[in-house]
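K.L.:
Provided below for reference: sequence and predicted model.
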Amino acid sequence: MTTLLVDVANTVGARPDGWWRDRAGATARLLEQLAALPGRELAGPDGEPVPVTALVAVVEGQARDVAAPAGLRVVRAAGSGDDALAATAADLADGDDDLLVVTADRGLRDRLPAVARIAGPGWLLAAADRAADPAEG
């Protein structure tokens, strides 16, 4: 059982699809796509199965007020998104589920609990695309 903790700003920024013109809209679209992942078993970054039991998304800045889709926990960073993500990771690391943090931010990676596994946004975006494909579902 795995909890995914997602650095949403970092993940949104991984696709050059014009997100910078509407950060809140891009965030809302990503969260809707990610809402399909809890309850699924994904192929992990190492190829091993990842049974996703929960998904926690950290949002910040202009995207802080986006709606939270059903099935996701959204953490709204009052200040630094990195600070909120590191604090949330510390809280989640004490739980029963494995913790898989999705970020490409090297500085943030250094602040995560030792028990946290790390994956890049590309892995998550590909997994979400596969989950949205009816042929894969």
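P.N.:
Thanks, I have the structure now. Residues are numbered from 1 along each chain as shown.
K.L.:
from here on, contacts and neighbour counts on C-alpha atoms
P.N.:
Will do.
K.L.:
so which residues of this protein form strands?
P.N.:
For the chain, the strands defined by DSSP state E occupy 2-7, 41-43, 49-59, 73-76, 98-102, 117-119.
K.L.:
burial count for Arg117?
P.N.:
Arg117 sits with 15 neighbouring residues when counted by other Cα atoms under 10 Å.
K.L.:
which one is it nearest to, not counting chain neighbours?
P.N.:
Leaving aside its sequence neighbours, Arg117 sits nearest to Leu100 (Cα to Cα, 6 or more residues apart in numbering; 4.7 Å).
K.L.:
hang on, the one you found packs against Asp7?
P.N.:
No: look at Leu100 against Asp7 with Cα atoms under 8 Å: they stay out of range, at 11.1 Å.
K.L.:
tell me who's in contact with Thr103.
P.N.:
By Cα atoms under 8 Å, 6 or more residues apart in numbering, the residues touching Thr103 are Val6, Asp7, Asn10, Thr11, Arg109, Ile118, Ala119, Gly120, Pro121.
K.L.:
and those, which is closest to Leu85?
P.N.:
Nearest to Leu85 among the contacts of Thr103 is Asp7, at 7.0 Å by Cα to Cα.
K.L.:
structure two is appended below for comparative analysis:
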Amino acid sequence: MLEAPLTLLVDGANVVGSRPDGWWRDRAGAAARLADALGALAVAGAPAAALGVAGSHAWPAIELVLEGAARPAAERTVPGLTQHAAAADGDGALVELAGHRIGEGRAVVVVTADRGLRERLAAEGAAAIGPGALLALLA
């Protein structure tokens, strides 16, 4: 049996905000650093199991959603990474993207600790993991 292609959607605000490293002084800079790390992960490849997700496949698609003052970072090109500047709130953009990717036949895992967002994503058929698993992999 073939597994569905996998997409990792990253809630940029939630992941950046999970570490008290001064991100609030330069939200776009913090988002750009996260984007660079995600791009490196996408290029290097990481098995799904490295993030606690069942399956043997690697992350063929990693997408980052940025909102608010972090949006300008999405204008940069980062090899291996698709970036989205949310028109309004990042949560709505994540739910919409998850629905689109699932509609394309992809399995979707979203990185966020936001409980309300996780519930909305589950209704779309997406799974969610916390930022800690991703940050540990990027470290």
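P.N.:
Noted; the coordinates are in hand. As the structure is a prediction and not an experimental result, all values here were calculated from the model.
K.L.:
ok, back up a step: export the strands of the first structure to CSV and tack on distance to Ala84 of the first structure?
P.N.:
Converted to CSV, these look like this (distance: least, Cα to Cα, whole Å):
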stretch, distance to Ala84 of the first structure
strand 2-7, 10
strand 41-43, 26
strand 49-59, 7
strand 73-76, 8
strand 98-102, 13
strand 117-119, 17
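K.L.:
for the top helix by length along the second structure, which positions count as buried?
P.N.:
Secondary structure of the second structure read by DSSP state H shows that its longest helix is helix 27-44. Of all the residues in helix 27-44 of the second structure, those buried under the rule 16 or more other Cα atoms under 10 Å are 27-32, 34-42.
K.L.:
likewise for stretch 15-25 of the first structure?
P.N.:
Of all the residues in stretch 15-25 of the first structure, those buried under the rule 16+ other Cα under 10 Å are Trp19, Arg23, Ala24.
K.L.:
thought the first one was touching Gly13?
P.N.:
Yes: counting by Cα under 8 Å, a contact exists between Trp19 of the first structure and Gly13, whose distance comes to 7.1 Å.
K.L.:
OK, contacts around Thr3 of the first structure?
P.N.:
Applying Cα under 8 Å, 6+ apart to Thr3 of the first structure gives the contacts Val52, Thr53, Ala54, Leu55, Val56, Asp97, Asp98, Leu99, Leu100.
K.L.:
just give me the match in the second structure for it.
P.N.:
The alignment partner of Thr3 of the first structure in the second structure, by TM-score structural alignment, is Thr7.
K.L.:
what separation do you get for its match and Gly29 of the second structure?
P.N.:
Separation of Thr7 of the second structure from Gly29 of the second structure (Cα to Cα, to the nearest Å): 24 Å.
K.L.:
again with Leu64 of the second structure
P.N.:
14 Å.
K.L.:
now flag whichever of the buried residues of stretch 15-25 of the first structure is closest to Ala43 of the first structure.
P.N.:
In terms of Cα to Cα, no member of the buried residues of stretch 15-25 of the first structure lies closer to Ala43 of the first structure than Trp19, at 26.6 Å.
K.L.:
quick check: the aligned residue for the closest one in the second structure?
P.N.:
Aligned against the second structure by TM-score structural alignment, Trp19 of the first structure finds its counterpart in Trp23.
K.L.:
surely that match and Ala30 touch.
P.N.:
Yes: assessed by Cα under 8 Å, Trp23 of the second structure is found in contact with Ala30 at 5.4 Å.
K.L.:
what's the nearest residue to Ala63 of the first structure if we skip its chain neighbours?
P.N.:
What sits nearest to Ala63 of the first structure in space, not counting adjacent residues and going by Cα to Cα, 6+ apart, is Ala24, at 4.2 Å.
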